[in-house]
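*Asks:* predicted model, plus sequence, below.
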Amino acid sequence: MTRFLALLAALWAGLAAAAARAETLIAAMSTHQIQITSNYTGSQLTVFGLVERDARTVSRGDPYDIIVTVRGPRRMLLVREKERLGPIWINRSQRRFPDNPVFLHVASNRPIAEMMSPETARRGRIGLANAELPQGNWVDLDPGSTRFRESLLRIMQAKDLFGYEERGVTFLSSSLFSAPIDIAATAPTGSYTVDIVLYSGGVPLARQQTNFEVIKTGIEQRLASAAYDWSLLYGFATVLLALFLGWGASVIFRRD
């Protein structure tokens, strides 16, 4: 009896693994590097993907859904709450968000609310508001943290650094899809990760991850490298340039 139960458990595990491998997600990007030049005003890249399905798999009752999440370099973000005191505004309280992405973009082929329940999205950290929630079961003991998280989303969205496109993914066929991603001119340099997840009926079926980077090129990169590698010399050169420009302006606009 014990051997029979063990065999049954092994068979169940094998069937579950086979079901998990029923779909395979293949993704590629139009470019893996965005170069910032002197006339840079932002850029756009496209994520392409293909859903490979096992021919022996029975057709699913629910359609395929794709959610693409792009995360930029991580920094410590600080949100301050201001309060008006008479004719001036003062900082009342603040919250720190350590190790938070400076750039966060979410795209899906249809609204996430139509794919799954809000509880499922929150538990799976799916969507713009849930992407950076702590993992696991946690209880927020700070009643004001939700307000500060909402303020952070609003501020970053106003800077075009956070965004959600509920129909930003387009299925070109039953298995081929694409998702254009706009990179704002204010997006920081560094490495970006792109997480693509395939869903059906709110259940994740396959996942693929790729990346790209935003770098400076030309005179901008040389100046940035000089300021970092030879900071003292760069400071002296900046002071001398400012003095020279000030003297030149005084000569040009001097009144006789």
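*Replies:* Here it is on my side, so go on. Residues are numbered from 1 along each chain as shown.

*Asks:* only C-alpha atoms for contact and neighbour calcs from this point on.
*Replies:* Will do.

*Asks:* roughly how far apart are Asp195 and Ala107?
*Replies:* Asp195 sits 11 Å away from Ala107, going by C-alpha to C-alpha, to the nearest Å.

*Asks:* typo on my end, it should be Glu150
*Replies:* Distance of Glu150 to Ala107, computed by C-alpha to C-alpha: 19 Å.

*Asks:* one more to weigh against that first structure:
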Amino acid sequence: MPKFASLCAALAAVLFLALPVHAETPVKMTLRPNLVTIGTGFNGTRVTITGTVPQGSSAVIRLLGEPHDKTFKKKGKALGLLWMNLGAVEIRGVPDVFLMGTDGASEADWEHSDLAFASVKGDTEDWIYDEFIKLMEQDGFYEVENGVVQYTGEEGGVRSFRAELSIPSAMHQGVYRVEVLAVKDGKIVDMAAEELHTKLVGLPAFLAKLAFDHSLLYGVAAVIIAILAGLFMSVVFQERGSAH
């Protein structure tokens, strides 16, 4: 959590410096639901963000997870012959989830913009970070959804919007920051943010608690379950074989 708070503070500072001295109209937002429960049958969900941005600006939605240090094996050819692990590559302080939603109206390359993944790149080499992004996109943890922001009207100098952002099925329990950025002429006019909480319930919560509080018992149970599953499958295949 301290790292998450530091990341949010750093991002807020960067965004604040990008704001004009006087924003036209403050951004307003409502997040529903602000609590997502993750049970046995959880297969992903969607959250709805509604609100207003200053007229003439576009609404950009971002969902950020807690920052973590990521370590990956670096593969290469040893003596020019065999592919082997030749070391490790570390990426520091990147959020475990980075989801972004836009109106899809502009031709901007949001994925490679300073508001998207590049905003948390730090000093990581380009090729390393590109490979990291590909891995995270495969699991649905990093994604840019274009066309999810819909505008519902303009009145009194503000523009109303509604957006739905997809939450991946592999989402972890934790606290996430959901932001609405008002962007005009490629610059941030104003922003607002709320927290999204995800919570394990039912069997996933029980297993997580068991693994944390009774790691030895959890390990033994996992081995027993694996053995029983193997025996069950062998019996099934034997029965099928004898049936022919």
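*Replies:* Perfect, I can see it now. Because the structure is a prediction, the values reported are computed rather than measured.

*Asks:* please state their TM-score.
*Replies:* Remark: TM-score between the superposed chains equals 0.73 [TM-score structural alignment, normalised by the length of the second structure]; 214 aligned residues with a C-alpha RMSD of 3.4 Å.

*Asks:* of Asp195 and Ala107 of the first structure, which one has the most company?
*Replies:* More neighbours surround Ala107 than the other of Asp195 of the first structure and Ala107, with 26 against 17 (other C-alpha atoms under 10 Å).

*Asks:* quick check, that one in a strand?
*Replies:* Yes. Counting by DSSP: H, G, I helix; E, B strand; the rest coil, Ala107 of the first structure is found in a strand.

*Asks:* so what's the residue count around the residue mapped onto Ser30 of the first structure from the second structure?
*Replies:* When the second structure is aligned by TM-score structural alignment, Ser30 of the first structure is paired with Arg32. Close neighbours of Arg32 of the second structure, defined as other C-alpha under 10 Å, add up to 13.

*Asks:* ok, for Arg32 of the second structure, nearest residue in space, not its chain neighbours?
*Replies:* Thr48 (5.2 Å; C-alpha to C-alpha, 6 or more residues apart in numbering).

*Asks:* now do the same for that neighbour: its match in the first structure.
*Replies:* Taking TM-score structural alignment, Thr48 of the second structure has Thr46 as its aligned residue in the first structure.

*Asks:* for the one helix or strand its match maps to, which positions count as buried?
*Replies:* In this assignment (DSSP states H and E), Thr46 of the first structure forms part of strand 43-53. Neighbour-count burial for strand 43-53 of the first structure flags 45, 47-51 (criterion: 16 or more other C-alpha atoms under 10 Å).

*Asks:* closest to Leu205 of the first structure out of those residues?
*Replies:* Leu205 of the first structure has its nearest neighbour among these in Val51, at 10.3 Å by C-alpha to C-alpha.

*Asks:* from what I can see Pro67 of the second structure touches Cys8, true?
*Replies:* No. Between Pro67 of the second structure and Cys8 there is no contact under C-alpha atoms under 8 Å: 9.4 Å.

*Asks:* among those two, which residue is more densely surrounded?
*Replies:* Legend: neighbour count by other C-alpha under 10 Å for Pro67 of the second structure and Cys8, higher for Pro67 (21 against 17).

*Asks:* ok, the spatially closest residue to the more buried one that is not a sequence neighbour to Trp127 of the second structure distance?
*Replies:* Excluding the flanking residues, the one nearest Pro67 of the second structure by C-alpha to C-alpha, 6+ apart is Pro95, at 3.9 Å. Distance of Pro95 of the second structure to Trp127 of the second structure, computed by C-alpha to C-alpha: 18 Å.

*Asks:* many thanks, we can stop here.
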